[in-house]
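Enquirer: Predicted model follows, preceded by the sequence.
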Amino acid sequence: MTADSTWSIGELAERAGVTVKTVRFYSDRGLLPEEPRSTGGHRRYGPEALDRLRVIRSLRALDLPLPDVGRVLSEEGALDDALEDVVAGQLRDIGSQLAALRWREAALQLLQDCTPAERTERLLLVGAMSAPPSTAAPARFWRRWLPLRMPARVVSAVLEQAVPQPPEDPTPAHVLAFARLHAFTSRSCEGGDRGQPAAHRTDEGFRPGVLYEGLSEAHALASPHLRDQQSPHEGEALDCFVSAHAASRGVRDTPAFRRALSRVLAADPRIDHYWQLVAELTGPSRPTPGAAHDWLCAALDAQVARQAT
């Protein structure tokens, strides 16, 4: 390419519609290809530099950082693949930023719409968690609540069902419920032994994995009855519930066992506040495991009472 077919930095800037300072900035960072300099040591550029500059400006218009711009331009012969990867990464980042902004907006609305007497308490609740909030505190709560010697896959399944995910489009009510859930589970984790259900304290012969796998199935069977607002009653869900307790202890499901189980469950410590907050986040269309557990306990109590008459 002759000197007549190349452009000075000013000529390239004029053709691209940018300033000389912009051309020099990208050139100094190795993003623009240069032709051999003039005899006076001045920079010269060919048509390839103009094409490259237009690509750079387009990428920067999308707010891509310079390192990502350089990555796209450095993939010789694979610009489309590199651009696809960079765009996908940017979309993930923007998605995270939008999620944070939605939570911040809902949190600010929560503080704006409450009374002055409520504002300080809510500010402290909301300020104690990230935006969007982490599920680490509820997960720790459940790991401490669950019995020891639980298989990892069962623990993971319980956490998936019991720990709610932050709503993607939160309302102020969602923010308040999650903030209260975070505060409740954080305090509980710091509070030491809160008392455990009787099944958790059974030492010899108790198989907690069998219990929780069976409870998960029983809760799933009970959920349609809760959604249909049916009163607790006997049936497959209750049988599965009792069978899980019996199998975990290695005993038979008998009327006597059901009577004893009814008494034990009635005396167990409860975490109703946790499930109430989860229900505020998930809504009535998704009954919580806590609600399913209460329904099954009520069905068991009704059966035992009926048989006693």
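Expert: Structure received.
Enquirer: For the rest of this, base every contact and every neighbour count on C-alpha atoms.
Expert: OK.
Enquirer: tell me the secondary structure for the residue located most distally from the centre of the chain?
Expert: Within the chain, the residue lying farthest from the chain centre (Cα atoms, centre = their mean) is Thr39, at 61.4 Å. Put simply, Thr39 is coil when judged by DSSP: H, G, I helix; E, B strand; the rest coil.
Enquirer: Please apply the same query to Pro167.
Expert: Quick answer, by three-state DSSP: Pro167 is coil.
Enquirer: Distance of it relative to Arg102?
Expert: 10 Å (Cα to Cα, to the nearest Å).
Enquirer: what does Gln303 give?
Expert: 47 Å.
Enquirer: Same question for Cys240.
Expert: From Cys240 to Arg102 the distance is 41 Å (Cα to Cα).
Enquirer: How about Leu277?
Expert: From Leu277 to Arg102 the distance is 20 Å (Cα to Cα).
Enquirer: And for Met129?
Expert: Computed as Cα to Cα, the Met129 to Arg102 distance reads 14 Å.
Enquirer: Compare these two and say which one has the larger neighbour count.
Expert: Neighbour totals were compared for Met129 and Arg102, and Arg102 leads with 19 against 16 (other Cα atoms under 10 Å).
Enquirer: and Arg29, how many residues sit next to it?
Expert: Residues lying near Arg29 (other Cα under 10 Å) number 10.
Enquirer: distance of it from Gln97?
Expert: For Arg29, the distance to Gln97 - Cα to Cα - is 29 Å.
Enquirer: can you check Ile271 too?
Expert: In terms of Cα to Cα, Ile271 sits 34 Å off from Gln97.
Enquirer: okay, pairing it with this:
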Amino acid sequence: MFASYDGLCSIGELAERAGVTVKTVRFYSERGLLPEAGRSAGGHRRYGSDALERLRLIRALRALDLPVREVHRILDADATGESVGACGTGSVLEDAVAGQLRELGSQLRALRWREAALRLVQECPPGERAGRLSLVGAVAAPPTTDSLVRFWRGWLPARMPAAAAAAFLDVAVPQPPDDPQPAQVLAFARLHAFASSPCPGAGRPQPAAHRATGARGAAVLYAALAEAYELAGTQLRGKRQPHRGEALDSFVDAYVRAYGSRDTPDFRRVLAGQLASDPRIDRYWELVSQVVTPPGGRPATTPGAAHDWLCAALAAETAATA
């Protein structure tokens, strides 16, 4: 309770008690955050006994960099009985803080990306700086994977079931590291440039498997290939040379199921020739490995590397049985 005759205080007294300027109090009042209890005979703002606590809450929320509109929502929720004053457990406050944390996380990722990009330019030989500036300048900070998704949507069969396409994209599209090293920034920038070149569906032939199986058959194929790639990945990590075995059988079975055929030596021979003539995007997978592998780390096993290992195993097998 203020000591005045009517229990109210002036804007100056409220500002003094809260440790802020009169301009600050006026700003919050004009935006509806700090309602007036009335006006003096001279037309000056008067505030009630709850104004000081409300002003302190506003300052605390603004200190967290919450936007004025979010502060308004929190105060409105508090007025309807959703407590945020003493314990700060109101769901509106929790949602606002969570949103601010997400925004801050995005800003931090952008800063870390820009720092790594600047280091990349700073540390490269002078003759390479113009080229690297052009590469990294084409990538947003923090980067998105939109260009990579568009690349694959142009490569995958048209009308492929959405669930199957989404499952493949989860594996084929690498997420940029949150705290990248300069080499990873360069690899992602090169990957973006590669994927932003003319769409493979328009400028290059589709793999024969796409034409032979159709959209739904391709969905079956990619789901089965995921299992084969996982088995081949184990062999790659063990540094095993391409060979017959479970991984190769699983790989061939993926095509058998998609084509509705049978696994025979002739089928394997035709498949080996078909795969050998398919368009290749080794550069894409090479760059993916560089993006997801921190410098000095063990190179990641990509679906592209697994596919190459399995194709080599199939080629060696069919050559031996020819």
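Expert: That came in fine, so what should we check first? In this text the structure is predicted, and so the values were computed from the model without any measurement.
Enquirer: and the counterpart of Leu135 of structure 2 in structure 1, what is it in contact with?
Expert: Applying TM-score structural alignment, one finds that Leu135 of structure 2 aligns to Leu125 in structure 1. By Cα atoms under 8 Å, 6 or more residues apart in numbering, Leu125 of structure 1 lies in contact with Leu176, Ala179, Arg180, Ala183.
Enquirer: buried set for stretch 128-144 of structure 2?
Expert: Arg132, Leu135, Val136, Val139, Ala141, Pro142, Pro143 (16 or more other Cα atoms under 10 Å).
Enquirer: Stretch 280-294 of structure 1 too?
Expert: In stretch 280-294 of structure 1, counting by 16+ other Cα under 10 Å, buried: Leu281, Thr282, Pro287, Thr288, Pro289, Gly290, Ala291, Ala292, His293, Asp294.
Enquirer: same deal with stretch 197-216 of structure 1?
Expert: In stretch 197-216 of structure 1, counting by 16+ other Cα under 10 Å, buried: 197, 199-200, 206-216.
Enquirer: next one: stretch 168-178 of structure 2 to chain centre, how far?
Expert: Offset of stretch 168-178 of structure 2 from its chain centre (Cα atoms, centre = their mean, to the nearest Å): 8 Å.
Enquirer: could you pull out the helices for structure 1?
Expert: In structure 1, the helices defined using DSSP state H lie at 9-16, 20-28, 47-61, 66-74, 79-112, 116-127, 136-145, 152-162, 172-190, 208-227, 236-249, 255-267, 272-282, 289-308.
Enquirer: Can you redo these as a markdown table, where the extra columns are distance to Ala3 of structure 1?
Expert: Putting the helices of structure 1 into a markdown table (distance: least, Cα to Cα, whole Å) gives the following:
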| stretch | distance to Ala3 of structure 1 |
| --- | --- |
| helix 9-16 | 13 |
| helix 20-28 | 19 |
| helix 47-61 | 12 |
| helix 66-74 | 25 |
| helix 79-112 | 29 |
| helix 116-127 | 63 |
| helix 136-145 | 64 |
| helix 152-162 | 67 |
| helix 172-190 | 65 |
| helix 208-227 | 77 |
| helix 236-249 | 86 |
| helix 255-267 | 91 |
| helix 272-282 | 69 |
| helix 289-308 | 77 |
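Enquirer: Quick one, which of those helices gets closest to Thr2 of structure 1.
Expert: helix 47-61 (12.4 Å; Cα to Cα).
Enquirer: who are the neighbours of the closest one, in terms of helices and strands?
Expert: helix 9-16, helix 66-74 (3 or more Cα pairs under 8 Å, 6 or more residues apart in numbering; DSSP states H and E).
Enquirer: how far off helix 79-112 does the longest one point, in degrees?
Expert: This points to helix 66-74 of structure 1. 160 degrees (axes from the mean of the first three to the mean of the last three Cα atoms, to 10 degrees).
Enquirer: Please tell me which residues of structure 2 helix 66-74 of structure 1 aligns onto.
Expert: Aligned using TM-score structural alignment, helix 66-74 of structure 1 spans residues 68-76 in structure 2.
Enquirer: swap in the shortest one?
Expert: Mapped onto structure 2 using TM-score structural alignment, helix 9-16 of structure 1 spans residues 11-18.
Enquirer: Please list the outside residues in contact with the matching stretch.
Expert: 21-22, 24-26, 44-47, 51-52, 55-56.
Enquirer: returning to that earlier point: now the helices and strands packed on helix 47-61 of structure 1 as TSV including distance to Leu111 of structure 1?
Expert: Shown next, in TSV, are the helices and strands packed on helix 47-61 of structure 1 (distance: least, Cα to Cα, whole Å):
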stretch	distance to Leu111 of structure 1
helix 9-16	49
helix 66-74	38
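Enquirer: Just put the ones you listed in JSON lines and tack on mean neighbour count and distance to Ala139 of structure 1.
Expert: What follows is the helices and strands packed on helix 47-61 of structure 1, written out as JSON lines (neighbours: other Cα atoms under 10 Å; distance: least, Cα to Cα, whole Å):
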{"stretch": "helix 9-16", "mean neighbour count": "16", "distance to Ala139 of structure 1": "55"}
{"stretch": "helix 66-74", "mean neighbour count": "17", "distance to Ala139 of structure 1": "36"}
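Enquirer: Met150 of structure 1 is nearest to which of these?
Expert: With Cα to Cα, the closest approach to Met150 of structure 1 among the helices and strands packed on helix 47-61 of structure 1 belongs to helix 66-74: 45.0 Å.
Enquirer: Check the offset of the closest one from the chain's centre.
Expert: With Cα atoms, centre = their mean as the basis, helix 66-74 of structure 1 stands 31 Å off its chain's centre.
Enquirer: Closest to the centroid, which residue in structure 2?
Expert: Short answer for structure 2 (Cα atoms, centre = their mean): Gln175, at 5.6 Å.
Enquirer: need the contact list for the closest residue in space to that one that isn't next to it in sequence.
Expert: Using Cα to Cα, 6 or more residues apart in numbering and skipping the chain neighbours, the partner closest in space to Gln175 of structure 2 is Thr145 (7.1 Å). By Cα under 8 Å, 6+ apart, the residues touching Thr145 of structure 2 are Val173, Pro174, Gln175, Pro176.
Enquirer: can I get the residues you listed in CSV with distance to Pro198 of structure 2?
Expert: Below are these laid out as CSV (distance: Cα to Cα, whole Å):
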residue, distance to Pro198 of structure 2
Val173, 18
Pro174, 20
Gln175, 22
Pro176, 22
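Enquirer: The aligned residue in structure 1 for Glu36 of structure 2 - how many residues pack around it?
Expert: Structural alignment (TM-score structural alignment) places Glu36 of structure 2 against Glu34 in structure 1. Using other Cα under 10 Å, Glu34 of structure 1 has 17 neighbouring residues.
Enquirer: All set now, cheers.
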